[in-house]
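Engineer: Please work out how this folds:
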Amino acid sequence: MTSPPDVSAGRPVRPSPLGDTFHLYDTTLRDGAQRQGISYSVADKLAAAGLLDQLGVGFIEGGWPGAMPKDTEFFARAAEGELELRSAALVAFGATRKAGVAVADDPQVRALLDSRAPVVTLVAKSDLRHVERALRTTPEENLAMVADTVAHLVAHGRRVFLDCEHFFDGYAFDADYGVRVLDAAVRAGADVGVLCDTNGGMLPFQIETVVREVLARTGFRIGIHCQDDTGCAVANTLAAVHAGATHAQCTANGYGERAGNADLFAVTGSLVTKLDLPVLPEGALVEMMRISHALAELANIAPDDHQAYVGSSVFAHKAGLHASAIKVGPELYNHLDPGLVGNDMHILVTEMAGRASIELKAAELGIDLATHPGVVTAVVQTVKERESQGWSYEAADASFAVLVQRELAAAAAGDGVPVPSPFEIESYRVIVDGEQPVAVAADDGVVLRTDTRAEATVRVRTAGRRVIATAEGNGPVNALDSALRQALSSQFPVLDDVGLVDYKVRILGGNAGTEAVTRVLVTSQRGAAQWTTVGVHPNVIEASWLALVDSLRYAIGAS
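Structural biologist: Purely as a prediction, here's the structure:
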């Protein structure tokens, strides 16, 4: 006897921007969480679901209630009002009933209903080999497991999707059994049959061929779920959509086990800008980069600078030839306007830079060089010369700005006239004291700790007077930074709020060991603003000093 619909099924499913003609489905919180190194707390999952809802995806798969205590808690807290979704429907993921168990008696199926999620995605074996060897049941019992579970959930007011696990591999082995699984699910009331490339071994032309064949054989609504083991998950997903799939499952930033899943942002960007499918609410596409990076922070993974559409470097141009064309028309070397996806174009200043690169980069930093051709020439020459010595301005915009301003000042002063500067360095000295190791009690026994302190003294000239300042720090760079700012702060109070937030050292090739040339990148901050400067020298302290001096020059000039 069929049970009556469950009136506690939760909020109604909201239509996607295309009505119900296309589903953009996210599984970051379940499949994406299987990536090595990711461990979401319930609070993380609630925050991530909110971000995905801001993007405007149609469905958010929250996890596997009943199988994972954390996921059970997530759905409970969501149902109790801790997650208010504006456009997405929350989805619970789970398996069909077990072989030989009545669907009403299966605790896993009951947990799916108890989650109160309005949509349930069931996973089922669609490869005959998995049915017989992994499930250890008969093909007919597997079909009954699918049909019984779908019908039971639909009778309780749930909308049901079916993930056909290992579909493509199974289709290559037996082209009929997977279709029978789809048929069992749809006849029982499932809305979508999702074809899963579970092992991630398919290529786009294979995906497209199978999707077309299945659509022709069944007429059912077909979805796609791709892993990235061949590096083709995004291409495979788009190939399936091109073939007629109207439901695409993805994860934020391609998170997932092994090589990952189809990247939600790459798929979405292409669906909207290349296939003209408005799968997001109006105005939401511009939020892609922000949300991608926010989700990366929740996963505790650094954003991928080279990620399609949303990486900070994907609209960066290094070659002078590119910059020359971009100066005429940015669309000549950008496949779309970066602003459409919340990104921006960047001109990188390197040894490859030409005049156009320098002009565009300066303009990006708010410096107009259009009427200063001599300054452009001088900057191009200086950059090329310094790059050959190991300097790099790609990640050091502030040092580039200081260089340009120095050349502008030199041009304004005229030949042979000293370049005006807010301060001049006379000398600096650093002393590092290492004390004898001291035994300190710890939980796992006694450890030796050595307290090392550094003291720096700097001598500078500013506003016509000589200033000497001394400061201590937890290392030579910290001491130098403190001493230099102390010497200049009375003349430039803005420096009181400047602090060192990052410090990177790289040994450059060509020499070995301690005689090698070192490149130092220093990142400083004032309020919400951050900037990076560079210094290069065989002595790491001198390289650090050069970067620190540029940092304070930039801070003074930007104030």
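Engineer: From here on, just use CA atoms for contacts and neighbour counts.
Structural biologist: Fine.
Engineer: what's the following helix or strand after the one helix or strand V460 maps to?
Structural biologist: Secondary structure from DSSP states H and E places V460 in strand 452-462. Next along the chain after strand 452-462, taking DSSP H and E as the criterion, comes strand 465-473.
Engineer: Could you report the separation of the residue nearest in space to the middle of the chain from G254?
Structural biologist: In the chain, the C-alpha nearest the mean C-alpha coordinate belongs to P303, at 3.5 Å (Cα atoms, centre = their mean). From P303 across to G254, the span is 11 Å (Cα to Cα, to the nearest Å).
Engineer: Could you also give me the structure for this next sequence, so I can compare it with the first?
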Amino acid sequence: MDSANKILLYDTTLRDGAQREGISLSLEDKIKIARKLDDLGIPFIEGGWPGANPRDVQFFWKLQEEPLKHSELVAFCSTRRPNGVAAQDKMLQAILAAGTRWVTIFGKSWDLHVLEGIQTTLEENLAMIRDTIEYLISQGRRVIYDAEHWFDGYKKNPVYALQTLETALKAGAEWLVFCDTNGGTLPHEISQIVQEVVTALNIIPDDPSSPKLGIHTHNDSGLAVANSLAAVVEGVRMVQGTMNGYGERCGNANLCTVIPNLQLKMGYQCLDESELIQLTQTSRLISEIVNLAPDEHAPFVGRSAFAHKGGIHVSAVAKNPFTYEHIKPEAIGNQRRIVISDQSGLSNVLSKAGHFGIDLNKNDPTCRQILERLKTLESEGYQFEAAEASFELLMREALGQRQELFELKGFRVHCDMLQSVEMSCSNAVATIKVRVDGVELLEVAEGNGPVSALDMALRKALVKFYPEIANFHLIDYKVRILDSGAGTSAKTRVLVESSNGQNHWTTVGVSPNILDASYQAVVEGIEYGLLLKEVPSLAVVQS
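Structural biologist: Reported below is the predicted structural model:
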């Protein structure tokens, strides 16, 4: 492989990404993420700061016992303390105990931080950089030097900032990484400053004997990805970032955006093709592990990144996807979606029918009937772009393919509010009567709210006829008030996401009565789950 086209990726999700507000990773979480990044083929995975907390110490011990298969695990630490000796610094002893071959050390580039932050002299800061790197190398480690606040420091005092890099190089650092720690630098500034450093240090990008450069950007100005790409154009060959852009404040450079841009747009090699197609799945899995909802509109890996809603768009994409898609979604493991809404045309309906495995011809009058029914329902408050399972049921009903699996004869829900000094809660009891195959059933169930009780009563009745319902469960429930000006009599839209443990699907209900809207969505969720058993190919669509 041509080294001029190779970009080494450095993932810091487990350290910098974990500093995002709202993220708290357990030891098991960190190990799962590290293994997934290893499978993805990320060359460097920064595992954390050994010694900073017991969890990170245990993490490095665990991966000593069961090492990663492909990636280099990296320990992270600062330079030694002022007026000390690296060989006697307990912090550096913890780094050595982590047992990694590579260590990333960050040091101060900005004289403001030296004089006011750590309150030492400029000369002592250079000694801290030199002593720390030389000591780690004497202990058999390879060093990546992160120049903290590099761009701010260079803009204020370029002579001193360059001295910090020269000191790190002479001490034996193999990589010099420019850090835009405050995230305030603009792309044209990144380009200019990297060019000036390349000239000042006589760096020849892609020459194995020349110093190697990296970039580490933050997203406070919304430019972390753009700044990373700008640095690569000027000769940087390592890009540091996080999955999904997680990180402190506004986050770090999002590797899920950086990687496809570098590889599919700019011609650089980051991952093998077989690894690149895992990118979307990796992004979503890590979202699950950190317990944050995935960004549905994220570039490349978002669920809506290749979603088409306007009828003209859908018609054109059906003829040639490149009319409205900048890459093939399959290249990064994503997929095209045709969204159904009141903006739809016949092309949307036909495309969706094909997606569901339904044979429908545009000359069939039913096609026009489905479109008109869709637009009528959406004018009443239904939303099918977020509830594709409900739209498929609507489509099958119009085609005479929707079975009546059960008939509701009536339901009643009773709620009691229990209050005490310590807490308040709502107990609900639902009574429901349904008919299945000519048999009427009356069931009662309790829940921690009216919708929960109603859902449990319905399942309790139906599971006797459809045992697979025992595996169904609600995984999300959303309520939207559609006409807030109507006060308590406002119309309500309810979206229910259901799962059978393998697949998930979303259904919708609309009514001025929130219980009626919830019932509609819950019933269709159960009905669609049963349909998955009858039409296994649908599982691929909804998973």
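Engineer: Grab the longest helix from the first structure for me.
Structural biologist: Of all segments of type helix in the first structure, defined using DSSP state H, the longest is helix 540-558.
Engineer: How about the secondary structure of whichever residue in the second structure pairs up with L182 of the first structure?
Structural biologist: Counting by TM-score structural alignment, L182 of the first structure lines up with L165 in the second structure. Of the three states, L165 of the second structure takes helix under DSSP: H, G, I helix; E, B strand; the rest coil.
Engineer: For L165 of the second structure, grab the count of nearby residues.
Structural biologist: 25 (other Cα atoms under 10 Å).
Engineer: which ones are touching it?
Structural biologist: Counting by Cα atoms under 8 Å, 6 or more residues apart in numbering, L165 of the second structure touches A147, L176.
Engineer: residue range for stretch 339-356 of the first structure in the second structure?
Structural biologist: Using TM-score structural alignment, stretch 339-356 of the first structure pairs with 330-347 in the second structure.
Engineer: Helix or strand: which one has the equivalent of C367 of the second structure over in the first structure?
Structural biologist: In the first structure, C367 of the second structure lines up with V376, judged by TM-score structural alignment. Taking DSSP H and E as the definition, V376 of the first structure sits inside helix 373-388.
Engineer: you'd agree the match of C367 of the second structure is up against E359?
Structural biologist: Yes - between V376 of the first structure and E359 there is a contact under Cα atoms under 8 Å: 7.0 Å.
Engineer: joint contacts of these two?
Structural biologist: Common neighbours of V376 of the first structure and E359, using Cα under 8 Å, 6+ apart, are L369.
Engineer: so where do the strands sit in the stretch 251-400 of the first structure?
Structural biologist: With DSSP state E, counting those that start in this stretch as the criterion, the stretch 251-400 of the first structure has strands at 316-317, 346-347.
Engineer: again with the stretch 51-200 of the second structure
Structural biologist: For the stretch 51-200 of the second structure, applying DSSP E, counting those that start in this stretch gives strands covering 72-78, 102-108, 142-148, 175-180.
Engineer: N219 of the second structure is nearest to which of these?
Structural biologist: Closest to N219 of the second structure of the strands of the stretch 51-200 of the second structure is strand 175-180 (Cα to Cα; 9.1 Å).
Engineer: packing partners for the closest one?
Structural biologist: strand 142-148, helix 150-156, helix 158-171, strand 212-217 (3 or more Cα pairs under 8 Å, 6 or more residues apart in numbering; DSSP states H and E).
Engineer: what span of the first structure lines up against it?
Structural biologist: Under TM-score structural alignment, the match for strand 175-180 of the second structure is residues 192-197.
Engineer: Tell me roughly how far that stretch lies from the second structure on average.
Structural biologist: Stretch 192-197 of the first structure, aligned to the second structure and superposed, deviates on average by 0.7 Å (mean Cα distance after the TM-score superposition for the first structure).
Engineer: how about that stretch: buried residues?
Structural biologist: Under the neighbour-count criterion of 16 or more other Cα atoms under 10 Å, stretch 192-197 of the first structure has V192, G193, V194, L195, C196, D197 buried.
Engineer: re earlier: and among the strands of the stretch 251-400 of the first structure, the most buried is which?
Structural biologist: strand 346-347 (a mean of 22; mean count of other Cα atoms under 10 Å).
Engineer: Tell me roughly how far that one lies from the second structure on average.
Structural biologist: Compared with the second structure after the fit, strand 346-347 of the first structure shows a mean deviation of 1.0 Å (mean Cα distance after the TM-score superposition for the first structure).
Engineer: circling back: contacts made by the longest helix of the first structure with the rest, please.
Structural biologist: With contacts defined as Cα under 8 Å, 6+ apart, helix 540-558 of the first structure is touched by 398-399, 401-402, 422, 476-477, 480-481, 485, 492, 494-495, 498, 518-524, 531-537.
Engineer: Of these, which count as buried by neighbour count?
Structural biologist: For these, buried by 16+ other Cα under 10 Å: 398-399, 401-402, 476-477, 480-481, 485, 492, 494-495, 498, 518-524, 531-537.
Engineer: picking that back up, out of the strands of the stretch 51-200 of the second structure, which gets nearest to S424 of the second structure?
Structural biologist: Set against S424 of the second structure and scored by Cα to Cα, those come closest in strand 72-78, at 46.9 Å.
Engineer: now for S379 of the second structure: what does it line up with in the first structure?
Structural biologist: S379 of the second structure maps onto S388 in the first structure, with residues paired by TM-score structural alignment.
Engineer: ok, now how distant is the residue in the second structure sticking out farthest from the centre from P365 of the second structure?
Structural biologist: Using Cα atoms, centre = their mean, the residue of the second structure lying farthest from its centre is G438. It sits 47.8 Å away. Here G438 of the second structure is placed at a distance of 34 Å from P365 of the second structure (Cα to Cα).
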